[in-house]
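Enquirer: got a predicted structure here, sequence first:
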Amino acid sequence: MGVKAKKRDLKLNHEGEEEETGKNALPKTGGQAKEHIEQLQRLQTKDPEFFEFLKEHDKELLEFNDEDIDEDADDDAEDADGDVEDADLHENYQSYKPVVSEKEETPSKKAITTEMVDSWCHSIEENGKLVALRSLMKAFRTACHYGDDNGDDISTKFSTMSSTVFNKIMLFVLSKMDGILRKFLKLPSTGGKKEIIQELMTTKKWKSFNHVVKSYLGNALHILNQMTDTEMISFTLRRLKYSSIFLVAFPSLQRKYIKVALHFWGTGSGALPVTSFLFLRDLCIRLGSDCLDECYKGMYKAYVLNCQFVNATKLQHIQFLGNCVIELFRVDLSVAYQHAFLFIRQLAMILREALNTRTKEAFRKVYEWKYINCLELWTGAVCAYGSEVDLKPLAYPLAQIISGVARLVPTARYFPLRLRCIKMLNRVAASIGTFIPVSMLLLDMLEMKELNRPPTGGIGKAVDLRTILKVSKPTLKTRAFQEACVFSVIEELAVHLSQWSYSVSFFELSFIPVVRLRSFSKSTKVQRFQKEIKQLIRQVEANAEFTNERRNSVSFLPNDPVVSSFLEVWIFSFALLRFFMLPVPLIFISALDQPLLMSMLLVT
């Protein structure tokens, strides 16, 4: 037999002993090491030539001693004693079965058993043993990395476990680890602000437990990235939310958690987006400025990525994302203003470029869903916090941008986009109580030739103006599109005028709209349109007559501050009567016949 063949057989013999040891899940003992050394001595006596070859070319094979024995092989052996009791497993983890490679099916380290986990949990809860906590954290790390294709990690003490043990470890750690850590660190049982952790980080106790806290948060983050079931991810995030205060001490982990939560918030399904948002909101409340900027920027970016395309099914999800962003602003309105100002300024610069260059590429950047949905987002923010000092200054530049977008391309094909802009302006005006000239935008639409011609394209399909920004040329000639546009214009004009139906200047505000509505009623040959327009004219004129009668009896001047309270007493009296279900006097009934005033009063 040659030297190389002898060397291969010797290595195979050595590897075979290791494999046999791995199958029994026991470490190599001192006797086995001694036996291997004696084998090498016999080889030196029987075949000195081969021994000299090994000594020259493969010293590692000869340098084997008792120091290679795993010193941690018998650690925690006493934890295996105790009674075994079957526990009910949480249903969220029943379906999680880690993928184990063929290499991992042959364990080479100590297997974790149910008895060991029960013993650790009992020692932690009853006796508060730090040794048991560290052992449980090692097992938790093994569970979180179970099935990873990274090969055997020699730094870990355990390597195998059953699905029952996996469920027991995950549920115990995620459900109770926050309370255990708070108890060891003598923190409040729930809640807390970042100042508590910052003060704790200066103590000796933190130096003893910081690696345990970091191990818990880091391994939980790892398994979050590996999970695919939305219910399991939601359960894990809900439990980790209670420990989010500890992320103050680990800025790198904090950024990774924010990134993962933002991903689940923007792309998740079911209850996962809600759970992810609550996690981010709780993180911002507890950590404050440490994560507010990153969360605001990340959520806005995720919102923009999700609103590039809109259809009937996705519209609801986009509205939910926008409501989440607006709700997060409530945490700190001053910081929210700084970000909102920058993002609205970006929209203004895009619009300015389109107005200056007048190119198709510049127009396309404005007339796309991403841009319009961003306007919808900031409109919602201004409407939600219009009464707040921080965000109210944004109403004017936002209204200017929306008006510019509505007038950018004044063609009939962009009627849906213009109607969306007008709705946003009506919402802003109602929230801040400031007049915005919307009626001219609406009346210009009625005078376009596409709405005054007979429909030559047939009846056509029903048009959902909420999910489109631009219509095709054949659609312009259909009866369905004309009806949708005219009725939407009448509705939005009624909403605009009803906001000021109690104003002392309602007669002046409504004069030009009434004149142009009469002109459209005479020019159109569609009886349905004529009927709707005439009804709106009657309502506006009746409301103007009522406000004029009330205005003739007042004694203040137009520049008097009391003007703003015009008809407030009358409105309050009517609301009081309605609240107590008392009969309404006749003086009110004549005015209540007009839907414009009626709609305003019911809202008030």
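Expert: Structure's in. What do you need?
Enquirer: alpha carbons only for contacts and neighbour counts from here, please
Expert: OK.
Enquirer: so how far is residue 276 from the residue nearest in space to the middle of the chain?
Expert: In the chain, the C-alpha nearest the mean C-alpha coordinate belongs to residue 265, at 3.2 Å (CA atoms, centre = their mean). According to CA to CA, to the nearest Å, residue 265 stands 5 Å off from residue 276.
Enquirer: which neighbours do the two have in common?
Expert: Common contact partners of residue 265 and residue 276 (CA atoms under 8 Å, 6 or more residues apart in numbering): none.
Enquirer: re earlier: contacts only, for the residue nearest to the centre of the chain.
Expert: Contacts of residue 265 (CA under 8 Å, 6+ apart): 272-277.
Enquirer: now the two most distant members of those.
Expert: Spatial extent of these (CA to CA) is set by the pair 272 and 277 at 8.5 Å.
Enquirer: show me where the stretch 51-200 of the chain has strands.
Expert: Secondary structure of the stretch 51-200 of the chain by DSSP state E, counting those that start in this stretch: the strands cover 110-111, 158-160.
Enquirer: picking that back up, out of the contacts of residue 265, who's nearest residue 387?
Expert: Out of the contacts of residue 265, the member with the shortest distance to residue 387 (by CA to CA) is residue 277, at 25.1 Å.
Enquirer: look up the closest residue to the closest one, ignoring the ones flanking it.
Expert: Using CA to CA, 6 or more residues apart in numbering and skipping the chain neighbours, the partner closest in space to residue 277 is residue 265 (6.1 Å).
Enquirer: included below, for side-by-side comparison, is a second structure:
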Amino acid sequence: MMVKVKKIKKIKTSKKVPKINGTLEKDEEKTPVSHRKQLQQIAEKDPEFFKFLQKEDADLLEFDDSDVEMGEDIDEEEEETAESLNIGNKTIFFEVDNDDRKVVNLQTAELIEKVLSSPSEYRRNLRAVVRLAVQSFHACVCRVGSNLEKGEYVVNEDRVFDSIVRSCLKYMGHCLLLLMNPLDEKQKESKNAKAKQGQPVFKYFHKYKTVTKEYLIALVEFLAEVGAEDISIAIIKSIVPLTDFYLHFQKICRRLIKNLVRVWSQKSMQERVGAFLALNRISQSDVDLYTFVYKSCYVAYVSSSRQVTTGAWQNLLFMQRSFAELTFVNPAVSYQYVFVYIRQYAIHLRNAKITKRKDVIRTVYNWQFVLGVYLWASVMIRSSKHRHISEAVDWIRELRYPLIQIVIGLINVFPTSRYIPLRLHCVRVLLQLQVNCNVYIPTLAITADLLDDLITIDLKKPNNVKVLQRTTRLKDVIRLNREMLEDSKYRSMIAEEVFSVFLEAAFVVRASLAFSGLIRPLIPVLKGFIKECNNIDHKKLFKALECKLKEHAEQSRLTLAAHKIDLNDANENYKLEEILSSNSTPIAKYYQDWHRTSEMKDQATKRIEQKSPFIEKNRKRKTRKTIH
């Protein structure tokens, strides 16, 4: 099957253009064999210059049979046009629009898809079709409103647009790899190829550098312009295997990183995952770009955490965990930034505690600071689970202690009842660190301090005026206004959250041999709260907790009395801790029942939030912004 591609001009006369797969004039033809003869002549006439070439550009002198075959297969003229592309007996005609640009039709799009999907069958024409496909893809990107300059081709039909975009995203990466021919480690050594550590080397990189660069730029612009989720996912999937090419173009790669970070911090979960995979791959290949990726991701996370909306926690959790993974791609480099950022948090906290001014306190009592603490807690948790032994990982792991001090200090900066939600967030962070980092933190005593604020809130009678609920979960706020504090529903939510954190703190230390000693000073605090609290429901809630704590403490005491305790015997102590951590203990049973009930309430809350008029109003407002 023969295919000829020509262009039709209504008035202008076409100039003679050499065929893409045709032959050049004999005096202009350069084959690998003739090139080898020229090098032999240089070696005979000027041996010193030949030695210089061997040292500085060994790739120029390395030839083997595969070079000759590849040259015969795909060696065409550098500046080629699609006026006489021959692949069989068919002829494809280009119409020319008023701007003298070639209009890509459906027949051309089908040809591109056919060749790109089976590159081994059309190897002699692969280079020409790849160039045609890249220029057509460039035209597609210009069509969606990109800042790219208009090229030689234009795409007008939707079917042609879809076909070209689909073919390029699906097959172009494989075709470019086939043309570039990546070298393995042995070939790199034999050719003395110079490249950064982790950066791939391609045999024919300089030959196809221009067309590859054009496609990579168009792909970055396409990602920046497209808003549809399915198309964005397809673009990111095609970018992941192309990261080896992007590494050779630092400026383009930085633009790509900016777009990927934007997707990672703002788009849907599936898009975020794809963007993270691409960022992770780039970070593993280039140390300089890793620094740029790491700082960009941190800035994007901080920017997106200015305000927490309903349903944002899942995305924030993904960002925290993926950022923690990025931290340990190169811990020796990331440690410098982790140390500086945590130190900045400590400085802001110190200033707030010293000055006590409202404007300074607001610099730490806000969502950005709280979610930043969550972020670094996830990094510390990841450091404790890191399998590889590394000095840099140990450096990062040691930073958990100043982080714990920052969180405890944040609780005590401005301890008022209005900021109970923020203080509860801090206790949750401490519990995460205590469980995953295997460190003891007095979370029980810290939580017990919140009972005084609960008493203060319950002193005033609740207001019967209904408050427009901006959220049905206390987790979505860090500060309560006066109306919320006076509303009976919010009071119940506060009491349940304090109770839940108190119970979880007790559950975390249930296996400790010193559980009875930990609980003993808290029992009078609970009794005092039950006595002074004016809310009957809150009294019942914490009375049940007091009973379970006493019951578990008694069981723990009896278990220890039945065994001989030797603090130097680690195995015996471990067995005792296993007995105390059993699911049949009073605290464990009570915690599981409460946890099950809380999950049912959360599911009901989500259904209520979907029907909430305030949330629906916000959703419509966001939709309008997206449309505009």
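Expert: Arrived safely, thanks for sending. Note that this is a predicted model, so its numbers are computed, not measured.
Enquirer: including distance to residue 258 of structure 1, neighbour count and secondary structure, could the contacts of residue 265 of structure 1 go into JSON lines?
Expert: JSON lines is the format used below for the contacts of residue 265 of structure 1 (distance: CA to CA, whole Å; neighbours: other CA atoms under 10 Å; DSSP: H, G, I helix; E, B strand; the rest coil):
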{"residue": "272", "distance to residue 258 of structure 1": "15", "neighbour count": "24", "secondary structure": "helix"}
{"residue": "273", "distance to residue 258 of structure 1": "13", "neighbour count": "24", "secondary structure": "helix"}
{"residue": "274", "distance to residue 258 of structure 1": "15", "neighbour count": "18", "secondary structure": "helix"}
{"residue": "275", "distance to residue 258 of structure 1": "13", "neighbour count": "22", "secondary structure": "helix"}
{"residue": "276", "distance to residue 258 of structure 1": "9", "neighbour count": "25", "secondary structure": "helix"}
{"residue": "277", "distance to residue 258 of structure 1": "10", "neighbour count": "22", "secondary structure": "helix"}
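Enquirer: between these, which sits nearest residue 298 of structure 1?
Expert: Nearest to residue 298 of structure 1, judged by CA to CA, of these is residue 277 at 11.8 Å.
Enquirer: relative to residue 538 of structure 2, how far out is residue 460 of structure 2?
Expert: Residue 460 of structure 2 is 14 Å from residue 538 of structure 2, by CA to CA.
Enquirer: map residue 368 of structure 1 onto structure 2.
Expert: Counting by TM-score structural alignment, residue 368 of structure 1 corresponds to residue 366 in structure 2.
Enquirer: no wait, residue 491 of structure 1
Expert: Going residue by residue (TM-score structural alignment), residue 491 of structure 1 aligns to residue 500.
Enquirer: just the helices from the stretch 51-200 of structure 2, written as ranges.
Expert: For the stretch 51-200 of structure 2, the helices defined by DSSP state H, counting those that start in this stretch cover 65-74, 106-117, 123-143, 158-180, 185-191.
Enquirer: point out the most buried one among those helices.
Expert: The highest mean neighbour count among the helices of the stretch 51-200 of structure 2, using mean count of other CA atoms under 10 Å, belongs to helix 123-143: a mean of 23.
Enquirer: buried stuff in the host helix or strand of the residue nearest to residue 277 of structure 1?
Expert: According to DSSP states H and E, residue 265 of structure 1 maps onto helix 251-267. Residues 253-254, 257-259, 261-266 are the ones in helix 251-267 of structure 1 that count as buried (16 or more other CA atoms under 10 Å).
Enquirer: with stretch 590-603 of structure 1 instead?
Expert: Buried-residue list, stretch 590-603 of structure 1, by 16+ other CA under 10 Å: 591, 594-597, 599-601.
Enquirer: and which of the buried residues of helix 251-267 of structure 1 is nearest to residue 152 of structure 1?
Expert: For the buried residues of helix 251-267 of structure 1, the nearest to residue 152 of structure 1 is residue 253 (24.6 Å; CA to CA).
Enquirer: so what corresponds to that closest one in structure 2?
Expert: Using TM-score structural alignment, residue 253 of structure 1 lines up with residue 252 in structure 2.
Enquirer: and the strands in structure 2, which stretches?
Expert: 2-7, 85-96, 102-103, 153-154 (DSSP state E).
Enquirer: need the winner for burial among those strands.
Expert: Highest mean neighbour count among the strands of structure 2 (mean count of other CA under 10 Å): strand 153-154, with a mean of 23.
Enquirer: for it, packing partners?
Expert: strand 102-103, helix 123-143 (3 or more CA pairs under 8 Å, 6 or more residues apart in numbering; DSSP states H and E).
Enquirer: would you turn those into a markdown table with distance to residue 395 of structure 2?
Expert: Formatted as a markdown table, those follow (distance: least, CA to CA, whole Å):
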| stretch | distance to residue 395 of structure 2 |
| --- | --- |
| strand 102-103 | 60 |
| helix 123-143 | 46 |
